[in-house]
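1. Here is my input, please return the structure:
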Amino acid sequence: MILQLKNVSLLFVAQLVSYLIPILEIPILARALGVDEYGHILLIQTSALLCSLVVEYGYSLSGSRQVALCAGEKSLLSKIYNEITSAKIILTTGMVVLSFVVLSVTKVDIKLQAALWGYLYFFAFGFSSIWLFQGLEKITFPVVFEVCLRFVGLLMLFMFISQPEDASKALMIMSSFSVLNTVVGFYLVYRVVGGFSFTIRGGIKQIKDGFHSFLYKSSNNIMMSAGPALVGAMCGQAAVAKFAPAEKIIKASIGLVGPVLIGLYPYLSRKLSQSTPLNLKFSAFIVTGLFFAGVVGGGLIFVLGDYLISLMLGPGFEEAIVILRIFVFVIPFRMMNQAMGLTIFMPLGKDRILSFLLIFFSFFSLLLAALLSYEFDLKGVVYGLVLSEIIFSASLVAFAINIKRVENNAC
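-> As a prediction, this is how the structure comes out:
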């Protein structure tokens, strides 16, 4: 139990830093680069992260589970790692080809040097080995090393980025530290499982077996991460610079509940299998509590919005204040949705229902945001994201009530 608490604490710290660093980057980059160049960098970052979601393929869930169940057998552990890494190579090949097609067809205005650094970002995030160490429950050094690297990278940005012409240099610094973290991860993996061997059959098998985990995680991340890319496509890269800071504040507020819910997931899975109707009340208590916590947190951000944006961005970003004050309404509903997924649907084995709803509402949110942007421009994108989250919440509540009714009848 102590080991689990330690791992949850480390994951919480890693999650906190993963949201804190991008927020600390905002005043450094926005003030130095200006609206256009900062928006250009954000567009490349977002595109790289979205592509890496496909390559990561939810292996932080399915891969770590396989590692945890292999009981430390080195030959089996090596087989799992080789198959999953082979799957990532196959997926990477597809994403690189697709990205070249998209860039050639859409004629997106991205500088070649910046695009190359963006590809490094993509490879670094997609090939992270943290899933292996999560399964082995040996995440102390990888997490601490990543946290230290990210703070060193932030210091480098502060020291060397001072004018709009430094945009490519900023991308180089951020992507280089990400790649370094992934390379060190490869070395740590080598010490655990030995050399790597590519296997097409094993890679395809892992892609098939991990499909539902991919649907769940990627759909959730699309809802969290696709906003800047959509804004860039519909409203231009200058609008991305006004949207992304508000979005990062919202993501940081919501993301802090993730490690807590993941830590409770095994406990609730066990409890719900023993006495479903009784323990569903406990799950409902968690969901309700997080919703009201989101209301309080969103209210504080709404009140402090002017101060936060002015402090981080300075002049030229006034519209970001309005965006943030609309965006805060997503916080309680997103927190409630995450809680329902990890405390009700997944512990009860209803992951297919959850995956379907996530996929549907991921695309629905993007479609609604795109449609509303024609009428309300940048604010329309945010209106669409908030409205779709509220409708998603209502759908999850309806399904959860039906699940509770079925379980009560079964009992």
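2. all contacts plus neighbour counts: C-alpha atoms, from now on.
-> Will do.
3. right, and the helix or strand after the top helix by length along the chain?
-> For the chain, the helix that runs over the most residues, judged by DSSP state H, is helix 2-56. Next in sequence after helix 2-56, counting helices and strands by DSSP states H and E, comes helix 59-69.
4. before we move on, the earlier item: could you check the angle the longest helix of the chain makes with helix 59-69?
-> Angle between the axes of helix 2-56 and helix 59-69 is 130 degrees (criterion: axes from the mean of the first three to the mean of the last three Cα atoms, to 10 degrees).
5. quick one: helix 2-56 to chain centroid distance?
-> 9 Å (Cα atoms, centre = their mean, to the nearest Å).
6. Pull up the gap between the closest residue to F123 other than its chain neighbours and T92, please.
-> In this structure, F123 finds its nearest non-sequential neighbour in S52, 7.0 Å apart by Cα to Cα, 6 or more residues apart in numbering. Between S52 and T92 the distance, using Cα to Cα, to the nearest Å, works out to 8 Å.
7. These two: which has the busier surroundings?
-> Between S52 and T92, counted using other Cα atoms under 10 Å, the more crowded position is S52 (25 against 21).
8. so who does that one touch?
-> Each residue near S52 by Cα atoms under 8 Å, 6 or more residues apart in numbering is listed here: 122-123, 125-126.
9. I'd like the structure of this one too, to check against the first:
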Amino acid sequence: MSKLSKKFSGEEKTVAKNYGALVILQGLNYLLPLLIIPFLERQLGLEKFGLVMLAQYLMVFCVVSTDFGFNLTATREIALIKEQKGDYSIIYFKVFWARMILLVLVFLILMAVVFSFERFSQNWAVYLLSYGVVIGQAIFPVWFFQGIEKMRLITIINVIAKVIFTVLLFLFITKPGDFLNVPIFNSIGFITAGVISFIMSLKHVSWRWPDFDGTKNFYKESFLVFSSNIASQVSVAANGLILGFFAGDAVVGVYSAFEKLILAAKNMYVPIYQAIYPYMSRKELKEKRTMMSKLIPIIAGIGILGYAIIYFLGDWVIELLYKDQRIIDNISLFKVLGLIAVFSGLSMLFNVLYAPARKLFKYRMQIMIMAAIFNLVFSFIFVPIYGLKATVLVATITELFLLFLAVLYYKKDLKTYA
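-> Purely as a prediction, here's the structure:
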């Protein structure tokens, strides 16, 4: 071990430690959907399970809106301040107070949306109770701990939150009528994690009241990232929402049963990108590109291996996890959706790692918006006619389109700064 340690610089050791912590967290993110999603499908029934998942899709937009792109811009700023050994307080509280304002505004918008559409107002409680997840995410300064490269702490806190949520589910969800407990318990887990992490972060900063002067460019960059993130979520969460409008809660339940497993596979890349991002942000352009050339074949290999597992073991996994015949009858669609594991890893390499590290926020926004428009147009054309099959195909093809655009823009950047 000591010989291995000598081969790495101080920065590389930090990246390795953060990656190790994030792998543990992501491992939990793989395991829990395999426990929770099938459990909810069995206990709640497909209709109530689909309703709970529909609310979660809507919360995705709320989380992205309250984040406002700070997950990338603030992380980068904190990483640079860390390198310069500066004070984190100013940027920390500019982000914190902006998030608090957004938390209130987004809640008001959510209430307006829920009570304006009968599709939502019939089950208004499930949507409003789900907002606790947004509150927890807003006060959880993941961006700060990522920037100062102390990801092990985040791992511990996240594990605590997820364990609380999981234990409460298994203790108190026994029948379809318990469906409202799902967003309540989920919110308890996220808010607990948010409060603990916020308190822990305060030891690194000095308290400041709202002051938004002198950060116009920072907020402008954050808005570009926010626009990109909203657009990227249109390519994910909107699929479930559109399907719910046209096909009903039960069909959303089938789609969610597949999509949550694929999302876990897609997220296997997240520890790599989160651990490397602060490190890459500090490097010169030549070093960034060298890192990209090394990462591309690795990420491609991980994606191909992931899809091979989904394709060859998909039947066994779905039949083992779920009992509803409507899910089992659509296993072929699960295998099609599994291609996302290949496409998304490579597109995220540019959109989540390289572009933000290069401050190519405008490029990233253009990619995400084009993909979102592509997704929405084809969803609204085909989902009303072909339902679940159309949603699966549009979601998969959109990820391929994202990869195509990422390659296009990466080559453009290589030529521009050759």
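10. ok, back up a step: what remains of the contacts of S52 of structure 1 once you look at structure 2?
-> Here is what carries over to structure 2 from these, by both residues aligned by TM-score structural alignment, their matches' Cα atoms under 8 Å: 122, 125-126.
11. among those residues, which are in helices?
-> 122, 125-126.
12. what residue of structure 2 matches up with G236 of structure 1?
-> In structure 2, the residue matched to G236 of structure 1 (TM-score structural alignment) is G248.
13. what separates its match from F70 of structure 2, distance-wise?
-> According to Cα to Cα, G248 of structure 2 and F70 of structure 2 sit 35 Å apart.
14. go on, S379 of structure 2?
-> Applying Cα to Cα, the value for S379 of structure 2 to F70 of structure 2 is 29 Å.
15. same thing with I24 of structure 2?
-> Distance of I24 of structure 2 to F70 of structure 2, computed by Cα to Cα: 24 Å.
16. who's more crowded, these two?
-> F70 (27 against 16).
17. so who does that one touch?
-> With contacts defined as Cα under 8 Å, 6+ apart, F70 of structure 2 is in contact with 95, 143, 222, 225-226.
18. before we move on, what about I36 of structure 2?
-> By Cα under 8 Å, 6+ apart, the residues touching I36 of structure 2 are T166.
19. Alignment lookup: it to structure 1.
-> Counting by TM-score structural alignment, I36 of structure 2 lines up with E25 in structure 1.
20. who's in contact with the residue nearest to L149 of structure 1 when sequence neighbours are not counted?
-> Once flanking residues are discounted, L149 of structure 1 sits nearest to F177: 6.5 Å by Cα to Cα, 6+ apart. Taking Cα under 8 Å, 6+ apart as the contact definition, F177 of structure 1 lies against 149-150, 153.
21. The aligned residue in structure 2 for F177 of structure 1: which element?
-> Under the alignment by TM-score structural alignment, F177 of structure 1 pairs with G189 in structure 2. Element membership for G189 of structure 2, per DSSP H and E: helix 181-201.
22. Next, the mean deviation of that helix compared to structure 1.
-> Averaged over the aligned pairs, helix 181-201 of structure 2 sits 1.7 Å from structure 1 after superposition, using mean Cα distance after the TM-score superposition for structure 1.
23. and the helix or strand following that helix, what other elements does it pack with?
-> Counting by DSSP H and E, the element after helix 181-201 of structure 2 in chain order, helix or strand, is helix 216-234. Applying 3 or more Cα pairs under 8 Å, 6 or more residues apart in numbering; DSSP states H and E, one finds that helix 216-234 of structure 2 contacts helix 10-67, helix 70-84, helix 361-386.
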